[in-house]
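Undergrad: Sequence and predicted structure, then a few things I'm wondering about:
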Amino acid sequence: MTEWSDYLADEAATVAAGERLGRVLEQCPQGLSLHLEGDLGAGKTTFTRGVLQSFGHSGAVKSPTYTLVEEYALPSRTLHHFDLYRLGDPEELEYMGIRDYFTGGDICLLEWPTRGAGILPPPDLTVSLQVQEPGRLVKLEAGTDRGERLVQQLAQPQ
């Protein structure tokens, strides 16, 4: 599968990379699943803030560590930001109706997706963030044909 990567020098660059991906996501009318991978403090929520800002969100973005999901109903799309770090068992996702989030045209961004293994659908894109002082390395990898098209769009010069 196709992948794209970039070095992000600081927090502003991480937000900008999320905004860039968000502009590409806006062009895809179908629902999308994005898995956000990286250690604690790698920038997953900061990257998500950039995606949300590209859709017009101007408020704070916090990791939904205790609520598991934060919904952002924005003018053009609804985005769901999940943080599964504190999930005890993947079956808990069934009780919260997880499958309902992956219908229609909504975009789901999932931090710590391995905690939902066996329940979550395969990701269209996997976004990996890795600390490389003083910044971060971001890598996007397609997991579906739809994700493949998104990565190809992202790889085109701006």
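TA: Now that the structure is in, tell me what you want to look at. Numbers count the residues shown, from 1 in each chain.
Undergrad: all contacts plus neighbour counts: C-alpha atoms, from now on.
TA: Fine.
Undergrad: which helices and strands does the top helix by length along the chain pack with?
TA: Identified as the longest helix of the chain according to DSSP state H is helix 11-26. Judged by 3 or more CA pairs under 8 Å, 6 or more residues apart in numbering; DSSP states H and E, the packing partners of helix 11-26 are helix 44-54, helix 145-155.
Undergrad: what's the distance between the following helix or strand past that helix and the middle of its chain?
TA: Note on helix 11-26: by DSSP states H and E, the next helix or strand toward the C-terminus is strand 32-37. Relative to its chain's centre, strand 32-37 lies at 4 Å (CA atoms, centre = their mean, to the nearest Å).
Undergrad: try this one next to it:
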Amino acid sequence: MIGERLLADPAATDALGAELAAALRPGAVVLLLGDLGAGKTALARAIIRTLMGDPAFEVPSPTFALVQPYEAPIGAVLHADLYRLGDPREIDELGLLGDPGAIVLVEWPERAPELFGAATLVIALTIPPGGEGRVVSLTEPLKSA
């Protein structure tokens, strides 16, 4: 699963979301990087819908709420969008890492760099030249010993 691939269309994004959801375990912290329109929310939605066991499950963007919680069969899932975070110190108030058993998906993690130390998976999405599809790169962050 680690590596780079082209997501040619929304169905490919949904398939990757399902693949990732099957691999996630309680306590996972997934960081989603990419410019506006790169597909971070679409991928997060696909992951959450799979974790909820409902491909039609309504997954609103957490842009204004900052954090949207879900109770999936596997346990708590938190979907955060830090784009509107005013100060990195506000991250503590969001409680993203307060439940060690929650699966946490974070869009715009660059706004709170300390999250990179807790990450179990980093996903970078880019728009390729020509704008067709998305390139996704999945990496496991290095952990200091």
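TA: Sure thing, it's come through. It should be emphasised that the depicted structure is a prediction, and the values quoted were computed from it without experimental measurement.
Undergrad: ok, the closest residue to S137 of structure 2 other than its chain neighbours - contacts?
TA: In space, and not counting its chain neighbours, S137 of structure 2 is closest to E4: 4.2 Å by CA to CA, 6 or more residues apart in numbering. Applying CA atoms under 8 Å, 6 or more residues apart in numbering, we find E4 of structure 2 in contact with 135-138.
Undergrad: so which of those residues comes closest to P100 of structure 2?
TA: L138 (22.3 Å; CA to CA).
Undergrad: quick one: buried residues of stretch 25-35 of structure 2?
TA: Within stretch 25-35 of structure 2, the residues that count as buried by 16 or more other CA atoms under 10 Å are 27-34.
Undergrad: and the equivalent of V135 of structure 2 over in structure 1, which of the three is it?
TA: With TM-score structural alignment as the criterion, V135 of structure 2 lines up with L137 in structure 1. Judged by DSSP: H, G, I helix; E, B strand; the rest coil, the three-state class of L137 of structure 1 is strand.
Undergrad: Show the contacting residues for L137 of structure 1.
TA: 5-8, 128-131.
Undergrad: For structure 1, which residue occupies the most central location?
TA: In structure 1, the centroid-proximal residue (CA atoms, centre = their mean) is L109; its distance is 3.5 Å.
Undergrad: Is that residue part of a helix or strand, or is it coil?
TA: strand.
Undergrad: mind listing what it touches?
TA: 33-36, 48, 79-82.
Undergrad: so how far is A124 of structure 2 from the residue nearest to S137 of structure 2?
TA: E4 of structure 2 sits 9 Å away from A124 of structure 2, going by CA to CA, to the nearest Å.
Undergrad: ok so, going back, by neighbour count, which of the contacts of E4 of structure 2 wins?
TA: V136 (25 neighbours; other CA atoms under 10 Å).
Undergrad: so the residue nearest to it when sequence neighbours are not counted is in which element?
TA: Excluding the flanking residues, the one nearest V136 of structure 2 by CA to CA, 6+ apart is L125, at 4.6 Å. Here L125 of structure 2, judged by DSSP H and E, is contained in strand 121-126.
Undergrad: and that strand, how far from structure 1 on average?
TA: Compared with structure 1 after fitting, strand 121-126 of structure 2 deviates on average by 0.5 Å (mean CA distance after the TM-score superposition for structure 1).
Undergrad: How far does that strand sit from its chain's centre?
TA: In this view, strand 121-126 of structure 2 has its centroid 8 Å away from the chain centroid, taken as CA atoms, centre = their mean.
Undergrad: what packs against that strand?
TA: Packed next to strand 121-126 of structure 2, using 3+ CA pairs under 8 Å, 6+ apart, are strand 29-33, strand 134-139.
Undergrad: ok, now with 10 Å
TA: strand 3-7, strand 29-33, helix 40-52, strand 103-107, strand 134-139 (3 or more CA pairs under 10 Å, 6 or more residues apart in numbering; DSSP states H and E).
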